[in-house]
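Trainee: Pasting a predicted model and its sequence here:
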Amino acid sequence: MENAKRLVILGGGESGVGTAILGKKKGYEVFVSDFGKIKDNYKEVLALNKLEWEEERHTEEKILNADVVMKSPGIPDKSPIVKLLIEKGIPVISEIEFAYAFIDVPTIGITGSNGKTTTTMLTHHLIRQGGLNMGLAGNIGKSFAWQVAEGKHEGYVLEISSFQLDGIEKYRPHIAVLTNISPDHLDRYEYNYELYIDSKFRITMNQAEDDFFIYDADDVMIAKWIDNNKMRATPIPFSLTKTLKKGIYIKDNTIISTITNEEFTMPINELSLEGKHNVKNAMAATAVAQLMKIRKETIRESLSNFQGVEHRLEKVLKIQNVQYINDSKATNTNATFFALESMTAPTIWIVGGVDKGNDYDELMPLVREKVKAIVCLGIDNEKIINAFGNVIDVMVETTSMAEAVKTAQKLAEKGDVVLLSPACASFDLFENYEDRGKQFKAAVQNL
């Protein structure tokens, strides 16, 4: 790969443009091809860097002569152009793999079905507060490749999706984190859960004995995989239920870490983030910070002042004593499970979007206990109605965010919560989950 000269990039978004900039800097002949439209700000960057690009098509003769292809994570392997590339034996890799070849600083790779954005941002916060100049990239913020091209950091904290992991060959994080595994994106994995699980564990496949693998020891699927597969990295488990000899666990409502010679403790009630899932996110981030030799006082202080992530259980406004919460980032049922679990008041639940093979059964006990009305927001709500129609008396279908929020306001009484936690992808009515969350916040502010 290092000797390859023609670099073709599929997708002209953040990761594509960042890879193009790094590719040009490293002497590649670069071509960017996007089957959709490229945003104006990215076109300006491409023009400024004198990079060749096309949009709304894939010109085969300009793509199939590549030495290496970087595919943006949103493009499925079954798309016709990717199939052609694979047939021709042309390497198709992810931005993570491409950029990794040009660094000699450590990376922290964080993946999981849920919690990876919060864990990534919290980890980055802890390390930055500890005085290390780490970049924040991957599935979040400015492109990893773009930051590598600028070369300003002494390491990187990367949020990595399963799609990005599918495109790695040599990528080796010094510290890997797997927050949890639950069925997600099964439409991209032939509806085969095992394929998705294997994809997540690619994060540790190139690790060696002097690397670390941090994982949730309470997660049944993770435990099963570890029992049945060999792993070279040093394992660092965390758990809410078990006492661990070397790991992070809970005793007397206090987080206790025994992963280094010095024991670390932090009372749960001093964490800035609420909810059991966030205790786990804090444990994972703490493990990384300790391995990076951040001082205990700094870790404690940073865990207590972290501000949280936009679109993840974000309190928007309280109107007439009704709290509106934006959890647009909940794009699967497992994420929505965490959201409903942390609700302490009767909840009007806004749900729906593009179903990715959801099984709503796991939500049933929480819905019975906490939800008083459901507002469906999606083009096809049949599955949601079938799942909860016999459990919830009030179910209303809506076709826009403004309508959904107004409907929720009518259904809510003093002391209730209106929760947007869609459990689905957003691409039927919105550009992405950020757009969905921003529209929710705007609609709430317009009430």
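Mentor: Looks like it came in fine.

Trainee: CA atoms for contacts and neighbours, from now on please.
Mentor: Fine.

Trainee: Please list all residues in contact with residue 379.
Mentor: If you count contacts by Cα atoms under 8 Å, 6 or more residues apart in numbering, residue 379 has them with 353, 399, 428, 429.

Trainee: which ones are touching residue 344?
Mentor: If you count contacts by Cα under 8 Å, 6+ apart, residue 344 has them with residue 370.

Trainee: isn't there a strand covering it?
Mentor: No: residue state for residue 344 (DSSP: H, G, I helix; E, B strand; the rest coil) corresponds to coil; a strand is not indicated.

Trainee: Quick check: the gap between it and residue 405.
Mentor: Summarising the geometry, the distance separating residue 344 from residue 405, computed by Cα to Cα, to the nearest Å, is 20 Å.

Trainee: Ok, residue 443 next?
Mentor: Relative to residue 405, and taking Cα to Cα, residue 443 is found at 6 Å.

Trainee: between the two, who's got more neighbours?
Mentor: Neighbours around residue 443 and residue 405, counted as other Cα atoms under 10 Å, are more numerous at residue 405. The numbers are 27 against 16.

Trainee: For that one, what is the enclosing helix or strand?
Mentor: Under the assignment given by DSSP states H and E, the secondary-structure element containing residue 405 is helix 401-411.

Trainee: List of residues touching that helix?
Mentor: Contacts with helix 401-411, where a contact means Cα under 8 Å, 6+ apart, come from 348, 350, 373, 375-377, 396, 398, 418, 436, 439-440, 443-444, 447.

Trainee: and those residues, which are buried?
Mentor: By the neighbour-count criterion of 16 or more other Cα atoms under 10 Å, these include these buried positions: 348, 350, 373, 375-377, 396, 398, 418, 436, 439-440, 443-444.

Trainee: tell me the secondary structure for residue 285?
Mentor: What three-state DSSP gives for residue 285 is helix.

Trainee: my bad, residue 350
Mentor: Recorded secondary structure, residue 350: strand (three-state DSSP).

Trainee: list the contacts for it?
Mentor: Residues counted as contacts of residue 350 (Cα under 8 Å, 6+ apart) are 374, 375, 376, 377, 404, 408, 418, 419, 420, 421, 422.

Trainee: Relative to residue 85, which of those is nearest.
Mentor: The nearest member of those to residue 85, counting by Cα to Cα, is residue 422 at 35.5 Å.

Trainee: structure B:
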Amino acid sequence: MKKLTILGGGESGVGAAILGKQKGYDVFVSDRGEISKKYKEVLLNNEIDFEEKNHTEAKILNADVVVKSPGIPDTVPLILKLKENGIKVISEIEFAAKYTNATIIGITGSNGKTTTTLLTHYILKNAGLNVGVAGNIGDSFAQQVAEQKYGNYVLELSSFQLDGIEDFNSHIAILTNITPDHLDRYEYDFNKYIASKFRITKNQTANDFLIYDADDEAINNWLKENKTQAKLVPFSLEKELEYGAYIKENNIIININKDTIHMPTSALSLKGKHNTKNAMAATMAAQLLKVRKQTIRESLEDFEGAEHRLENVAKVKGVAYVNDSKATNINATFYALECMDTATVWIVGGVDKGNDYNDLLPLVREKVKAIVCLGLDNEKIKNTFKNVVDIIVETAGAEEAVKVSHKLAERGETVLLSPACASFDLFENYEDRGRQFKKAVRSL
């Protein structure tokens, strides 16, 4: 019996354990931290051996194959030791893909991947396709492969998940954009991070497709210097394309098969330039899967968007409150500020992954009337913006940040939570931060 060891007892780890057991492996789950009650119950119900608050090295090094959580860096001693011993270390995505013949639409990028994933899934579901959504969102891919019979999957893939693939392939890959993010995991080398994103196309063949942002410098440079077998399907807001998607006179024009689609950008339910790009990418994926134009149009008109991504929470005394907690890097916050069409009180801060706030200066100068800091260390934010914004206040939690913003904002203005940082100093994760923000707004 082959031994499967899983490092990390979260969503992806427990999903891989369920699939591994179903496929006849001897499964062992090991988590250095505590495994949450929800996942512990699943492991116990499935009679899967596990340990928590510890990694028993002898037991782990006994494995034939190791599936590791995307959160564990490749550089930790245990992973290095496994590789020295010739034990294969893969991601849950790689493990699960071996057991499904479904058509996979894989979506990666620094920003926009959740929205593009949800939108693509929404269009395909409306078209009547048998389709699951997984990867970085929803139930784990492995668990769905074990328990569902989907003919198609839309997968949101992080660079960490892609780092752990060998044979995994997406029939349709989407690369939304590449901007510096998570550089702490890539030795602060942007090129290593770019290479990691492009692993999405490493196993593609001439029968597969790579949909990408043709306005993105990092993507274009990689494509100039490297080869992919896939058919390239570009989208652009800046230039007209003979093949792909572009904008002309406020219309999206998509020309990838005999059937050209025209759609006014004003009809899109999601606003902002970045969302126009997300819509182009999702539409082309749907078209490649032969979805009718009418279904695509209707889906783009009534799609609601992702929670914690430019989510309108409420209007209180004429002030709009917007939750963009999912903005954990500069580029995501850039998009959010770009979408603001009123004076804005901006709530920002948290754990900074090497941010350069200077890129935001022009937008902040134009749109932000006050900054409310939400993090333990706000020096960098204060130093960058002190000459541009008169009011900068420090707060110690979501409730206080909302109360202060409420005092600063006037009728017709917007309070925007778009932190540009990770959330781990004051919150469990960006969802927790977003929920606390929404709760505080609703109790004003």
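Mentor: Perfect, thanks for sending it. Quantities reported herein were computed from a predicted structural model and do not represent experimental measurements.

Trainee: Could you check how many residues crowd around residue 390 of structure 1?
Mentor: Counted with other Cα under 10 Å, residue 390 of structure 1 comes out at 8.

Trainee: Counterpart of it over in structure 2?
Mentor: For residue 390 of structure 1, the aligned position in structure 2 is occupied by residue 387, per TM-score structural alignment.

Trainee: and if you look at residue 179 of structure 1?
Mentor: Under the alignment (TM-score structural alignment), residue 179 of structure 1 pairs with residue 176 of structure 2.

Trainee: any idea how far residue 90 of structure 2 is from that match?
Mentor: Per Cα to Cα, residue 176 of structure 2 is found 24 Å from residue 90 of structure 2.

Trainee: Tell me which of those two has more neighbours.
Mentor: Remark: of residue 176 of structure 2 and residue 90, residue 176 carries more neighbours, 24 against 21, as counted by other Cα under 10 Å.

Trainee: Return the distance of that one relative to residue 34 of structure 2.
Mentor: Using Cα to Cα, residue 176 of structure 2 is found at 34 Å from residue 34 of structure 2.

Trainee: Same question for residue 185 of structure 2.
Mentor: Distance, residue 185 of structure 2 to residue 34 of structure 2, by Cα to Cα: 23 Å.

Trainee: Contacts for the helix or strand hosting residue 440 of structure 2, please.
Mentor: When secondary structure is defined using DSSP H and E, the element that contains residue 440 of structure 2 is helix 430-442. Outside of helix 430-442 of structure 2, the residues within contact range by Cα under 8 Å, 6+ apart are 308, 313-314, 321, 323-326, 328, 398-399, 402-403, 417, 422-423, 427.

Trainee: which of those residues are buried?
Mentor: Buried residues within the contacts of helix 430-442 of structure 2, counting neighbours by 16+ other Cα under 10 Å: 308, 313, 321, 323-326, 328, 398-399, 402, 417, 422-423, 427.

Trainee: Identify, from these, the entry nearest to residue 82 of structure 2.
Mentor: residue 422 (29.7 Å).

Trainee: Quick one: map that closest one onto structure 1.
Mentor: Alignment note: residue 422 of structure 2 maps to residue 425 in structure 1; criterion TM-score structural alignment.

Trainee: isn't its match right next to residue 358, touching?
Mentor: No: taking Cα atoms under 8 Å as the definition, residue 425 of structure 1 is not a contact partner of residue 358, at 10.6 Å.

Trainee: Strands of the stretch 1-150 of structure 1, residue ranges please.
Mentor: Residue ranges of the strands in the stretch 1-150 of structure 1, as given by DSSP state E, counting those that start in this stretch, are 6-10, 29-34, 52-55, 68-71, 92-93, 107-111, 135-138.

Trainee: Could you find the counterpart of residue 313 of structure 2 in structure 1?
Mentor: With TM-score structural alignment as the matching criterion, the partner of residue 313 of structure 2 in structure 1 is residue 316.

Trainee: An error on my part: the question was meant for residue 409 of structure 2.
Mentor: Taking TM-score structural alignment, the alignment pairs residue 409 of structure 2 with residue 412 from structure 1.

Trainee: Quick check: that match vs residue 430 of structure 1, distance?
Mentor: Relative to residue 430 of structure 1, residue 412 of structure 1 is positioned 25 Å away (criterion: Cα to Cα).

Trainee: what's around residue 225 of structure 1, how many residues?
Mentor: By other Cα under 10 Å, the residues close to residue 225 of structure 1 number 14.

Trainee: just residue 247 of structure 1 next, same as before
Mentor: Other residues lying near residue 247 of structure 1 total 22 when counted by other Cα under 10 Å.

Trainee: ok, back up a step: how about the match of residue 313 of structure 2, what does it touch?
Mentor: If you count contacts by Cα under 8 Å, 6+ apart, residue 316 of structure 1 has them with 323, 324, 325, 326, 441, 444.

Trainee: One more: residue 330 of structure 2?
Mentor: Shown in contact with residue 330 of structure 2 (Cα under 8 Å, 6+ apart): 355, 356, 357, 359, 360, 420, 421.

Trainee: gap between the residue sitting furthest away from the middle of structure 1 and residue 354 of structure 1?
Mentor: When each C-alpha in structure 1 is compared with the mean C-alpha position (Cα atoms, centre = their mean), residue 61 comes out farthest, at 34.7 Å. Using Cα to Cα, residue 61 of structure 1 is found at 34 Å from residue 354 of structure 1.

Trainee: so how many other residues sit close to residue 359 of structure 2?
Mentor: Applying other Cα under 10 Å, we find 12 other residues in the vicinity of residue 359 of structure 2.

Trainee: Map it across to structure 1 for me.
Mentor: When the structures are aligned by TM-score structural alignment, the residue of structure 1 matched to residue 359 of structure 2 is residue 362.

Trainee: so how far is residue 58 of structure 1 from its match?
Mentor: Residue 362 of structure 1 is 41 Å from residue 58 of structure 1, where distance means Cα to Cα.

Trainee: aligned partner of residue 134 of structure 2 in structure 1?
Mentor: For residue 134 of structure 2, the residue aligned by TM-score structural alignment is residue 137.

Trainee: Quick one: residues contacting that match.
Mentor: Going by Cα under 8 Å, 6+ apart, residue 137 of structure 1 touches 143, 144, 156, 157, 158, 159.
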